[in-house]
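[1] missing the sequence, but the structure's below:
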């Protein structure tokens, strides 16, 4: 083992594996030749192994670029302009870019790669870097800047306050947010074909004779460190399955004479038959025996199962039994097991997929699940979706009952109780037209286009009539797409653009490009290095006190603006809640009566039994979700929905609290003009200001969901005792006593509406106080570190700063022709990303496609 390998392992945070590499005699030459099998033998833990593969892949890319730059430098000594076409190969994916390479020299004027010179590895990474290349892969830029910041971090001592502050700031640079896009739609609506077409993996999600399971979530993500396809299966626990088996037994015993009517009965039979075949009919006693789970020992061991395949077809064939059932029962299916009843979630990772780099597509069940852990995961994911796709067939899309029921049932979870900025209503199979046999291709095309435009108008009208959805989303948040996966693949009558698959691809590309880890990391690194270099400079010493005083004055003024806006918001919100409490007290009796006495007694008895046994909630396999807690809290939520959306908008450019957080500013640009000697410190404060505002916005998106859900959760907690008492009744008279118990409990606890109001106000107040404290603490600490601490012990980072500045400038400025081409292709250039940091994705879509002639996001 040589110093090169040891240094790389230490630099990558893999020091514990140094001895293993030493024992296997891995040197610089053999490091570059390691394959997947050898890496697995060297690094036996999955987390470090993934990190090593990623770093090694980037290191190989850097070596190729070093060699290219060396060739360029040799040719440029003869005063010739050189344009080099080079290939950067990422395992099975090749991409070639023609670029003009600018030379870079080391201090001695001679270029040396890591592999060529051990001595150069003792220098600052910036001193042995080449000048950034136009069109350079962002992953390489990110790797380079991380190497620079790792080197700077190691050079900072821990003996003085400023160095400790800077080391923490460098450690906090690691951030990467994924956008969640939730996909809803009933079986047969074409979800699988749509997703396959959009991410351009034709055979990934199976369809046709394979029936979708309504309880399993499927996440789709990109896999960047390997060319293999992967599926990670997460199971429910053994205890949860044992409880479900008990519930199935009770249900089957009580409903033997209602098989044809009862959807829950059929659901139980379907799950049992999928996993056990006909065995469950013989006896329920032994269904937890290990013999039934031989193929999935991970379930018994409470571990996740990983499937890894070379091809998409192979993976699809393997993971289908964990997500679907074969609709063709009969010959050839005897003894075949389907494990989806035990599955909580399946995460499918697609190698190097450009549409999934920072985006996760989630195929979601319509209304959660009776299994509590699956339901909690479902609620969490639904609440984090920044966009929701509702998929339905174009035939009668505007009047499709199930699609609108799904949207209404999740509207509060994704709206005020979530992070959703946009709803995309996607009408599939748009290429199908009646009586097309005798029409020409042109006539078919015209008929399709006309029918699609008509469908969009009808769906828009239907949306405007849905008051339950409109409370959470404006007309601007709702877009309609008419798509055809078949035409996108074959193009018989429609162009790719007319299938509107390309519009959805472009939308995903925008989401990916708006959340560039590289841009955020480089911006932060640039600010930190600016502060280090500024603290080393003596030019600002005479002005430090003056600049500090001015910054403190501005900060206090800005904080007061934030505080005042929050106080006014709290007062107005409290008034809305008081109105809701009064309405709740006056209407809860009628709401309770309408719920407890609906439907025929014979059928409703079992429904109410399910409601009280599940804490006020019943999720039928088909039909609308039943939630008594939400009904009781409805006057409270109705009273605050409009105001809450105004305070915490999901789709507004101004941000929460009428934009007062986003408007917070230390006016560093004007101060730089006034105090040139303090420019570096002020540049750091500008990046810190943007970082803290982004952090607070992320925090508010999470916390506001807890504030909103507190109304229903408080009602749920207070009702729990009544539900438990009602659930104890059995036999004759059960329905009567359940009804009486629930009524009496609600009457005795009618102050619960006041309690729910107080709980919500407490959570809102706590959030506002927390925001102010964090904002004041972070900005005060940053200002003091910039102008009130001694920087004499800090290292010289002028070379590192210059190198990162070049990357910063490269990401912030792209030639016009590249920008134009990128936009036309639906790709957002780095310049756009940098200029629009902090904007939400909806605003970015409008800004990025404005004036380009691209109609993808200009409405329908």
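    That came through fine. These numbers were taken from a predicted model, which means no experiment stands behind them.
[2] going forward, measure contacts between C-alpha atoms and count neighbours the same way
    Fine.
[3] that's a helix at residue 221, yeah?
    No - counting by DSSP: H, G, I helix; E, B strand; the rest coil, residue 221 falls outside a helix, being strand.
[4] tell me who's in contact with it.
    By CA atoms under 8 Å, 6 or more residues apart in numbering, residue 221 lies in contact with 347-350, 356-357, 359-361.
[5] also residue 680?
    Residue 680 sits next to 527, 530-531, 533-534 when contact means CA under 8 Å, 6+ apart.
[6] which residues touch stretch 203-214?
    Counting by CA under 8 Å, 6+ apart, 187, 192-193, 195-196, 312-313, 315-316, 320, 323-328, 340, 365-366 sit against stretch 203-214.
[7] again, only this time at 7 Å
    187, 192, 196, 312-313, 316, 323-328, 365 (CA atoms under 7 Å, 6 or more residues apart in numbering).
[8] out of those residues, which comes closest to residue 486?
    Ranked by distance to residue 486 (CA to CA), the contacts of stretch 203-214 are led by residue 196 at 10.9 Å.
[9] relative to residue 848, how far out is residue 828?
    Using CA to CA, to the nearest Å, residue 828 is found at 7 Å from residue 848.
[10] between those two, who's got more neighbours?
    Neighbour count, other CA atoms under 10 Å: between residue 828 and residue 848, residue 828 has more, with 26 against 20.
[11] helices or strands up against the helix ranked longest in the chain?
    Determined from DSSP state H, the single longest helix within the chain is helix 544-596. Packing partners of helix 544-596 (3 or more CA pairs under 7 Å, 6 or more residues apart in numbering; DSSP states H and E): helix 628-647, helix 752-787.
[12] ok, structure two:
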């Protein structure tokens, strides 16, 4: 061990660790490289370990500040002031970690973090140590609880400690046509030049690609999730049947010419490629995987093991993980799983892939955020389409990426919003839509234009584009039923100018604004504060359980808490009952409208305009075989059930958005839950002897708010989709019957079967859909009231009515966590100071 380490340990009052560090040959370099696990192995005792980690953190921050000042090109008198803005933090979890957003060495063309980013990095770095310290403390407390008698309070505390570990993760869905610049945009924002392949790629698949942080190690990794072998077998049957390998000649038998030019429903035509997001065709899928062998094989032949020797995980229904040292290496490895181009690749596996999760190391922008590159309109494969709909419904933000030259009139971009608005809006949790116009630097210019003139012209054109896009959004009636103007924002970006700065400043490219948005969405301060607050409450309860003071007051406190509970539950019940009454009234009108409009609705579904019977046969056959839902190639999804439910959903859309806004805290139910309080602060002043137990109850209230907001956010999706879901269930029998028809006349029989079923069922079908939704609303009310009451009653009983002296006392741990908690609470913006 060198003198530097010895001197530091002595300076920090940790000289008792010197011999231990000597045994591990610790020098200055290895001291800086210690990660959390190394420190835990070296110093198992919580107290000395927490003290050492704090001092090491301060040492690293001082070193980085000094280095930044030395490297700064500013005059000496400014160095001290500006050095702090140049700090590049070393991630505590990795000895090899270098900030990917500060590539001033081998990749100097990538932008360094701006001032806001650096401030957030500093904050994140400090809070990462706080969070790590508190987690260490709670891990030690948990171990002590495991060695005590397994009493009810002991089990309760263990559960509460486990519940502290919550992973907040925001999903951002990224839509965009091939060539729009999605990959370049994501790479520029994340500071990863080679992460996703860029360029004018002509054959993009419908594979979803998630991009998130690698919290396991400092490698670049990708988890590849395959569809089920049975799903692939079914998909092959469908594709081969279409190509004639096992084609049933039904469509040739039914040419009744039953067209209807008055139809205002779906466009079922198969020749319009206007919504082409370069979705691969059947030939392309099969040839990518099998070459030309598929042309004379059956699906059973093509599922044989010999075709999957390179990916045994597919037949085993397991994930495949790729691990690489660099983004470029991983990108090259992924091509065969995500893309259909590349002459050097003889076999591609993307037809079998459901989703790829790319994991990026040491990137603060992804700590609690996942970017998802999504195909535009779902997928014809059932499992991929199901995942697509779930992810779209879980996105808190959606980015629509399109070329600025066609942004306002780009049909594909606006169709994405129209087709997915109900999934993202009332049926989802999307709070913000960002319309991102790429290639904003591409504008006609001549050699006579000065750089300032070019910049001025670009910025003027960008502002004009924003105005046109915003005006177009305000005209989208279907979208506006789910999203208001304040949810919509337009960005004009240029990845090229962000990197090269030929004519625009970085801020002009608006990529820094998107980076700041990601930083705000991460909200690491809230994650840390929530964990530390919860830990503080648990330790308060444990220390209070070992106190003999206030025993006589506990009964009085419990009586006050019970009265407060009744009052607060009554407040919560009122807006939920009011919401029920409003929905019942609107659904009643929706039921009546659905019944009277049934004939028109059915006509639009069963007799599409300008399509012959033989051409429509295959579409209707697919619809009845797949439960009334069919996703044609390059076309909008056809959904009979949604069409039948449309008058019901229209009747409640506006009220639903008011009652269950995607920003949950703005809703009337969440607002009253957020004000739910047992007045623990007031009771603490009255009953100081049980202040520790009341402090625990206060943290339980805070956790309950977050818990119930999450319940509302998830349950509202189920409630909204219940109308269509119930109708789909009622229609299943007629779909099964219609699917059995074969041969001549089968089209007419399918149509009649569906029409007769709806006519017979309509008087009860829409009423049952209404009843299903109202039941779910009532169930939500009962669940919230019940869990609020039972959770807090259990916490009250175990903190104030239970005598359990077997619980270990934790005065030291409580004091350490209290100091962290006070520091975080006093700095709501995350500006933590150095804790001494």
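    Sure, I can see it. As the structure is a computational prediction, the values presented were derived from the model and not from experiment.
[13] quick revisit: now the buried members of the contacts of stretch 203-214 of structure 1.
    187, 192, 196, 312-313, 316, 323-326, 365 (16 or more other CA atoms under 10 Å).
[14] what's the burial count for residue 100 of structure 2?
    Counted with other CA under 10 Å, residue 100 of structure 2 comes out at 21.
[15] swap that for residue 762 of structure 1, sorry
    13.
[16] residue in structure 2 paired with it?
    The equivalent of residue 762 of structure 1 in structure 2 is residue 775 (alignment by TM-score structural alignment).
[17] gap between that match and residue 154 of structure 2?
    The value you get for residue 775 of structure 2 to residue 154 of structure 2, if CA to CA is used, is 38 Å.
[18] so which of the helices and strands packed on helix 544-596 of structure 1 is the most packed in?
    helix 628-647 (a mean of 20; mean count of other CA atoms under 10 Å).
[19] in structure 2, what residues pair with that one?
    With TM-score structural alignment as the criterion, helix 628-647 of structure 1 aligns to 640-659.
[20] where do the strands sit along the stretch 601-750 of structure 1?
    617-618, 626-627 (DSSP state E, counting those that start in this stretch).
[21] read off where the first one ends up in structure 2.
    If I follow you right, that is strand 617-618 of structure 1. Counting by TM-score structural alignment, strand 617-618 of structure 1 corresponds to 629-630 in structure 2.
[22] with adjacent residues omitted, what lies nearest to residue 732 of structure 2?
    In this structure, residue 732 of structure 2 finds its nearest non-sequential neighbour in residue 627, 6.3 Å apart by CA to CA, 6 or more residues apart in numbering.
[23] ok, residue 79 of structure 2 next?
    Nearest to residue 79 of structure 2 is residue 69, by CA to CA, 6+ apart, at 5.6 Å.
[24] can you confirm the one you found is in a helix?
    Yes - membership of residue 69 of structure 2 in a helix is supported by three-state DSSP.
[25] which one in structure 1 is aligned with residue 387 of structure 2?
    Structural correspondence for residue 387 of structure 2 with respect to structure 1 (TM-score structural alignment): residue 377.
[26] contacting residues for that match?
    Taking CA under 7 Å, 6+ apart as the test, residue 377 of structure 1 contacts no residue whatsoever.
[27] in the superposed pair, what's the mean gap between the host helix or strand of it and structure 2?
    Using DSSP states H and E, residue 377 of structure 1 sits within helix 372-384. Following superposition, helix 372-384 of structure 1 is found to deviate from structure 2 by 1.3 Å on average (mean CA distance after the TM-score superposition for structure 1).
[28] buried set for that helix?
    374-375, 377-379, 381-384.
[29] pull the most distant pair out of these.
    By the measure CA to CA, 374 and 384 form the most distant pair in the buried residues of helix 372-384 of structure 1, at 15.5 Å.
[30] if we can go back for a sec, my guess is the residue nearest to residue 732 of structure 2 contacts residue 735. True?
    Yes - assessed by CA atoms under 7 Å, residue 627 of structure 2 is found in contact with residue 735 at 6.3 Å.
[31] skipping adjacent residues, who's closest to the aligned partner of residue 812 of structure 1 in structure 2 in space?
    Mapped onto structure 2 by TM-score structural alignment, residue 812 of structure 1 lines up with residue 825. Spatially, and ignoring its direct neighbours in sequence, residue 825 of structure 2 is nearest to residue 529 (7.3 Å; CA to CA, 6+ apart).
[32] show me what the one you found lines up with in structure 1.
    Per TM-score structural alignment, residue 529 of structure 2 is aligned with residue 519.
[33] for that match, grab the count of nearby residues.
    Residue 519 of structure 1 has 24 nearby residues by other CA under 10 Å.
[34] ok, now residue 674 of structure 1?
    Neighbour tally, residue 674 of structure 1, other CA under 10 Å: 12.
[35] ok, now how distant is it from residue 667 of structure 1?
    11 Å.
[36] can you give me the strands in the stretch 201-350 of structure 2?
    So, for the stretch 201-350 of structure 2 - with DSSP E, counting those that start in this stretch - the strands run 208-214, 220-226, 320-324.
[37] which of those strands sits closest to residue 290 of structure 2?
    Between residue 290 of structure 2 and those, the tightest spacing by CA to CA is seen for strand 220-226, at 16.8 Å.
[38] pull up the aligned stretch in structure 1 for the closest one.
    Using TM-score structural alignment, strand 220-226 of structure 2 lines up with residues 229-235 of structure 1.
[39] quick one: contacts for the equivalent of residue 340 of structure 1 over in structure 2?
    In structure 2, residue 340 of structure 1 lines up with residue 350, judged by TM-score structural alignment. Taking CA under 7 Å, 6+ apart as the criterion, residue 350 of structure 2 is in contact with 336-339.
[40] SS state for residue 88 of structure 1?
    With three-state DSSP as the basis, residue 88 of structure 1 sits in strand.
[41] that one contacts residue 98, correct?
    No - look at residue 88 of structure 1 against residue 98 with CA under 7 Å: they stay out of range, at 11.2 Å.
[42] in which helix or strand would I find whichever residue in structure 1 pairs up with residue 160 of structure 2?
    In structure 1, residue 160 of structure 2 lines up with residue 169, judged by TM-score structural alignment. Taking DSSP H and E as the definition, residue 169 of structure 1 sits inside helix 161-171.
[43] which elements pack onto that helix?
    helix 138-155.
[44] repeat the analysis, applying 8 Å as the threshold.
    When contacts are defined as 3 or more CA pairs under 8 Å, 6 or more residues apart in numbering; DSSP states H and E, helix 161-171 of structure 1 sits against helix 138-155, helix 517-536.
[45] and the match of residue 762 of structure 1, how far from residue 766 of structure 2?
    Separation of residue 775 of structure 2 from residue 766 of structure 2 (CA to CA): 14 Å.
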